[in-house]
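1. coordinates only, sequence not included:
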């Protein structure tokens, strides 16, 4: 009887711990949603206050975009060119290889705005839709040399240069406009999880060996700061991404 009671007490403790973890995770998600709602409200307020400017009204709901530096994507409003902005989180140096066999580094994107995602060529699920939406961005900014696209393979052991070349040809990807990159798996996963925060999984710890798979697109400015996260499967989100790219283009 004593042994049975002890087991029941242990089970109760386990259930309480699990309930507490779920409660914390739910509140983290709620706080994240609240932050995003505040971001949208601020953006709406700015766009209303500036409604007399018809040109600005057509290009963006806000005059500037927030900065992000961690996985909750809490917005930070900084002044471009300020010391605070200069010391803010940036995408670190990396060395990868694109579909042409060219070395691609952080320097490739100096003074460029770029949109980035993570995919793999044999993906039967979300990747085809993501690639289709990246193609829309390629078409939208085809003639603008200041806008680039960057897609990281999350299966670099399979996605070799010839495989990426074939994929690029099939998807009508413009070389040097849209870089499909492969390389060291550990480096790619580290970039995705620890620097782009691309998975955005609140409260879920991921081991470095866990498969990285997400529909998110990230918008990176000319100084390597994260300025937006978007659902790469959602038409409205892609439309907003295009607007936000134009906002960054006008940022001084």
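-> Cool, the structure landed. Note that the structure is a prediction, hence the values are computed from the model and not measured.
2. every contact and neighbour count from this point should use C-alpha atoms.
-> OK.
3. strands along the stretch 101-250 of the chain, start to end?
-> Secondary structure of the stretch 101-250 of the chain (DSSP state E, counting those that start in this stretch): strands at 103-105, 113-119, 147-153, 178-181, 216-220, 226-231.
4. next, count neighbours for residue 104.
-> A count of neighbours around residue 104, defined by other Cα atoms under 10 Å, yields 18.
5. residue 188 too?
-> So residue 188, with other Cα under 10 Å, has 22 neighbours.
6. which residues does it contact?
-> Shown in contact with residue 188 (Cα atoms under 8 Å, 6 or more residues apart in numbering): 152-154.
7. could you redo the last one with a cut-off of 10 Å?
-> The contact partners of residue 188, taken as Cα atoms under 10 Å, 6 or more residues apart in numbering, are 94-96, 118, 152-156, 181-182, 212.
8. can you put the strands of the stretch 101-250 of the chain in a markdown table and add distance to residue 66?
-> Converted to a markdown table, the strands of the stretch 101-250 of the chain look like this (distance: least, Cα to Cα, whole Å):
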| stretch | distance to residue 66 |
| --- | --- |
| strand 103-105 | 25 |
| strand 113-119 | 15 |
| strand 147-153 | 19 |
| strand 178-181 | 25 |
| strand 216-220 | 11 |
| strand 226-231 | 6 |
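9. out of those strands, nearest to residue 193?
-> The closest of the strands of the stretch 101-250 of the chain to residue 193 is strand 113-119. By Cα to Cα, the value is 10.7 Å.
10. packing partners for that closest one?
-> Helices and strands touching strand 113-119, by 3 or more Cα pairs under 10 Å, 6 or more residues apart in numbering; DSSP states H and E, are helix 127-140, strand 147-153, strand 178-181, strand 216-220, strand 226-231, helix 235-250.
11. check which element follows whichever helix in the chain runs longest along the chain.
-> Secondary structure of the chain read by DSSP state H shows that its longest helix is helix 2-49. Next helix or strand after helix 2-49 toward the C-terminus (DSSP states H and E): helix 54-59.
12. A further structure is provided below for comparison with the first:
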């Protein structure tokens, strides 16, 4: 039996914690929480950790003028939004990696294009250093940085990051792939059962 077949036959009943950028799963040692943040959303409203307190949420990174993976990421986030629209425990958080361009009006136009519900899903901009810091040290979203430590590198990642109600990372998924989005939905179900 291959590893993949074995994984299919095992039913996952709990999720690991991810405490470092190498995404080594830890089953009983949560140490890393998403650090405090404060950004501005598509409506011009301040969004902080308090906004997501007690919520399961999916975070990602994008920019509005991205011609490559971002439209696919946003489309998949929009599908997740639709699935969990009535679920008050689930929220979404998309951070721009081009804050010098992605102003509140641009985020608002992008949100309207993709039918983003501001009660469910925040598209945020703010200080570049703060955004890049949380991407790299909060969500471990910049694989190139872990290799090069070059702070001037532009951040671009296809990851969706699943964060639990306590602020711990519980899963990382390729947001461009349907099979990974399905895995994310299964893992959300597991988190909801544990709460």
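-> Thanks, I have the structure now. All of these numbers come straight from a predicted model, not from anything done at the bench.
13. closest to residue 13 of the first structure out of the strands of the stretch 101-250 of the first structure?
-> Comparing those by Cα to Cα, strand 216-220 comes nearest, at 37.0 Å.
14. just give me the residue right at the centre of the second structure.
-> Computing the C-alpha centroid of the second structure and ranking residues by Cα atoms, centre = their mean puts residue 59 first, at 1.5 Å.
15. do I have it right that that residue meets residue 96?
-> No: using Cα atoms under 10 Å, residue 59 of the second structure is not in contact with residue 96, being 11.0 Å away.
16. mind listing what the aligned partner of residue 117 of the second structure in the first structure touches?
-> Counting by TM-score structural alignment, residue 117 of the second structure lines up with residue 174 in the first structure. By Cα under 10 Å, 6+ apart, the residues touching residue 174 of the first structure are 135, 138-139, 142, 149, 168.
17. apply 7 Å and report the result again.
-> For residue 174 of the first structure, the contact set (Cα atoms under 7 Å, 6 or more residues apart in numbering) is empty.
18. residue 155 of the second structure now?
-> Residue 155 of the second structure neighbours (Cα under 7 Å, 6+ apart): 97, 142.
19. the first structure: which residue goes with that one?
-> Counting by TM-score structural alignment, residue 155 of the second structure corresponds to residue 212 in the first structure.
20. in the second structure, point out the residues matching stretch 105-117 of the first structure.
-> Counting by TM-score structural alignment, stretch 105-117 of the first structure sits on residues 48-60 of the second structure.
21. span of the matching stretch from start to end?
-> One end of stretch 48-60 of the second structure to the other measures 15 Å (Cα to Cα, to the nearest Å).
22. that one: how far from the chain's middle?
-> The chain centre lies 10 Å from the centre of stretch 48-60 of the second structure; the measure is Cα atoms, centre = their mean, to the nearest Å.
23. circling back to that earlier point, so can I have a markdown table of the helices and strands packed on strand 113-119 of the first structure showing mean neighbour count and distance to residue 107 of the first structure?
-> As requested, those are exported to a markdown table (neighbours: other Cα atoms under 10 Å; distance: least, Cα to Cα, whole Å):
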| stretch | mean neighbour count | distance to residue 107 of the first structure |
| --- | --- | --- |
| helix 127-140 | 18 | 21 |
| strand 147-153 | 23 | 13 |
| strand 178-181 | 26 | 13 |
| strand 216-220 | 23 | 13 |
| strand 226-231 | 21 | 16 |
| helix 235-250 | 17 | 19 |
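24. can I get the ones you listed in a markdown table with distance to residue 205 of the first structure?
-> Formatted as a markdown table, these follow (distance: least, Cα to Cα, whole Å):
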| stretch | distance to residue 205 of the first structure |
| --- | --- |
| helix 127-140 | 23 |
| strand 147-153 | 22 |
| strand 178-181 | 26 |
| strand 216-220 | 18 |
| strand 226-231 | 20 |
| helix 235-250 | 26 |
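25. tell me which of these lies nearest to residue 33 of the first structure.
-> strand 226-231 (13.4 Å).
26. burial measure for the corresponding residue of the first structure for residue 26 of the second structure, as a count.
-> Per TM-score structural alignment, the equivalent position to residue 26 of the second structure in the first structure is residue 76. Residues lying near residue 76 of the first structure (other Cα under 10 Å) number 15.
27. for residue 76 of the first structure, list the residues it contacts.
-> Counting by Cα under 7 Å, 6+ apart, residue 76 of the first structure makes contact with 66-68.
28. swap in residue 241 of the first structure?
-> Counting by Cα under 7 Å, 6+ apart, residue 241 of the first structure makes contact with residue 230.
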